[in-house]
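> Turn this into a model:
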Amino acid sequence: MIRKAVIPAAGLGTRFLPATKSMPKEMLPIIDIPTIQYVVQEAVDSGIEDILIISGKGKRAIEDHFDRNFELEARLEEKEDQAWHTEMRRLADMANIHFVRQKEANGLGDAIHYARHHVGDEPFAVLLGDTIMDSVIPVTQQLMDTYEQYGGSVIAVEEVPADKVDRYGIVGGDALSDIILELKTLIEKPAIGSAPSNLAIAGRYILTPDIFQTIEKTPKGKGGEIQLTDSLLLLLRRENIYAHRIEGQRHDIGNKLDFLKTTVAFALKRKEFAGPFREFLMEILAK
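As a prediction, the model looks like this:
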């Protein structure tokens, strides 16, 4: 059973400057909900309530967001705004959230290594803090089910266009079913034409604690950082790793264009905005 989740959220967010000069990119809102709140909610919806967020310098706003704000709660209570008062209390109580800082920006593998003392000898989930999943069954829950069936680390994957494989970590392996592969290789941002498939790593993982030993043995890769994909390739030499094709839509908030697309998609799903917002979009397109 998976009881703990790790959310890496220590990146500098340089693609969103100047907004992220003093604001974590994980706090950028999709309408009125910060990106990282969607991620935490996915973990909670998957039955995980013990969450470690790997943060960094200038990320205090994330801690404040999941903490109590007694002044705000008192003001809402004075205004008899019970709905928002209840929501603020729910936000602070939705999970047992812990924080640790990544002291240097040494890559995703290094960030996850900071979780070793919190995780101990248990398997755990990893949810990237700038990736939102829109699915009926939480993607983390999908991976947990696959872990229970096969007993090894599980990586969420999705198909990407063949001409864009050089933007992602790509996996290759043998199909065990329509959605499960037993992995044979992983490559971080392979050259187009040499990728083992068009299945890209999609920002969700179930990892065994052996990953910490392989991270320690992983040399710095592209960008002078410890790449988690490289660590997983070392882990693959020791144990079976599986890939799970996600059932749902991944929204990567790592760049401005995808952020805008995600905002539009979520606005069209909100009852209070869907009708007038769709009309507004149609008016713009008509011009």
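
> can we go C-alpha only for contacts and neighbour counts from here?
Will do.

> So which residues of this protein form strands?
Applying DSSP state E to the chain gives strands spanning 4-8, 29-30, 33-34, 50-55, 96-101, 124-127, 131-134, 153-159, 169-175, 180-188, 199-207, 241-245, 249-252.

> Distance to Arg116 for the ones you listed - can I get that in a markdown table?
Shown next, in a markdown table, are the strands of the chain (distance: least, CA to CA, whole Å):
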| stretch | distance to Arg116 |
| --- | --- |
| strand 4-8 | 10 |
| strand 29-30 | 30 |
| strand 33-34 | 27 |
| strand 50-55 | 11 |
| strand 96-101 | 11 |
| strand 124-127 | 10 |
| strand 131-134 | 22 |
| strand 153-159 | 16 |
| strand 169-175 | 23 |
| strand 180-188 | 23 |
| strand 199-207 | 12 |
| strand 241-245 | 20 |
| strand 249-252 | 26 |
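
> let's see this one next to it:
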Amino acid sequence: MRIKAAILAAGKGSRLCPLTPFLPKEMLPIGGFPAIHHVVKEVVAVGINELMVILSEGKESVRDYFTKSLLVKGNTAHGLSRERDELLSSVKVRFAYQKKLLGTADAIYTARDFAGSDPLLVLYPDDLLSWKVEGQSVKTLAALCSLACAEGVSSLMLREVPHEDASNYGIVDLMSKKTNGFPYVRNIVEKPIEYKKKHAYAMLGRMILCTKLLDLIPVLPLNDHDGIIPALNQEAKAERLIGAVYNGPHYDIGSHEGYLHAVRSFE
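Down below sits the predicted model:
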């Protein structure tokens, strides 16, 4: 068994208006490269060599970045082109289109046939983490990928947020029971109005979904508001879902403030 990856890049980036009607948020520059370039580097650092990027109509520039020459007469993109080509030598990138923007669950299920019998690492490009091999995010994802292959457990990367911000996120309640050092998930609540538990762990844009969970998507009453959470909670009840708390660098580049923070940090 191996792991495949999918980047969910179909969203319109409404939080980044007025930038995104002209340039997809995944193509906004950070550290000399489009934002999505850094997410693909993370995929490669984890050791995955098959990737699907889920797009929507109007985001062809994302596909073009990975499929067309960056060298145009008179430009100075030689370094960018060389690094892009080197990255693509380590991973096969495919593309699929979400025909209607019906939410996260539908976007993930677009990659169901691509996943086949393998677990699927799902990455949200709004969340930019470190792609360095020695970094916490890569080490954690590699460990979770191994568990998905060995034990068939799906997993979520989490980060602790202030209680007053809990209503902005899907909040995960963890058990004391663990497997290989990672706690099982008890349940997930989408944007709770009031959260009184000791720790508020928010879902981060990285999850590894095994085939049992992927196959729940078309049979559960999923909607745009709840996204993939009903399917995740079903697996949590069966003790087939674990969480990993991430404490490293994180940039929410789907907001103006988060994008500017990332730009400054990657200078």
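
> picking that back up, of all the strands of structure 1, which one comes closest to Leu76 of structure 1?
Closest to Leu76 of structure 1 of the strands of structure 1 is strand 33-34 (CA to CA; 18.3 Å).

> mean shift of that closest one relative to structure 2?
Strand 33-34 of structure 1, aligned to structure 2 and superposed, deviates on average by 1.4 Å (mean CA distance after the TM-score superposition for structure 1).

> quick revisit: and Gln82 of structure 1, which of the strands of structure 1 is closest to it?
Closest of those to Gln82 of structure 1 is strand 33-34, at 18.7 Å (criterion: CA to CA).

> List of residues touching the closest one?
For strand 33-34 of structure 1, contacts defined as CA atoms under 8 Å, 6 or more residues apart in numbering pick out 26-28.

> ok, 6 Å please
Here strand 33-34 of structure 1 makes contact (CA atoms under 6 Å, 6 or more residues apart in numbering) with 27-28.

> circling back: mean neighbour count added to the strands of structure 1, as JSON lines?
Below are those laid out as JSON lines (neighbours: other CA atoms under 10 Å):
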{"stretch": "strand 4-8", "mean neighbour count": "26"}
{"stretch": "strand 29-30", "mean neighbour count": "18"}
{"stretch": "strand 33-34", "mean neighbour count": "14"}
{"stretch": "strand 50-55", "mean neighbour count": "23"}
{"stretch": "strand 96-101", "mean neighbour count": "16"}
{"stretch": "strand 124-127", "mean neighbour count": "24"}
{"stretch": "strand 131-134", "mean neighbour count": "20"}
{"stretch": "strand 153-159", "mean neighbour count": "24"}
{"stretch": "strand 169-175", "mean neighbour count": "19"}
{"stretch": "strand 180-188", "mean neighbour count": "20"}
{"stretch": "strand 199-207", "mean neighbour count": "24"}
{"stretch": "strand 241-245", "mean neighbour count": "26"}
{"stretch": "strand 249-252", "mean neighbour count": "18"}
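
> can you tell which of these is closest to Glu78 of structure 1?
Per CA to CA, nearest to Glu78 of structure 1 of the strands of structure 1: strand 33-34, 23.7 Å.

> out of the strands of structure 1, which comes closest to Ala19 of structure 1?
strand 29-30 (11.7 Å).

> mean deviation of that closest one from structure 2?
Compared with structure 2 after fitting, strand 29-30 of structure 1 deviates on average by 1.4 Å (mean CA distance after the TM-score superposition for structure 1).

> centroid residue for structure 1?
Residue closest to the average C-alpha location in structure 1 (CA atoms, centre = their mean): Leu128, at 2.3 Å.
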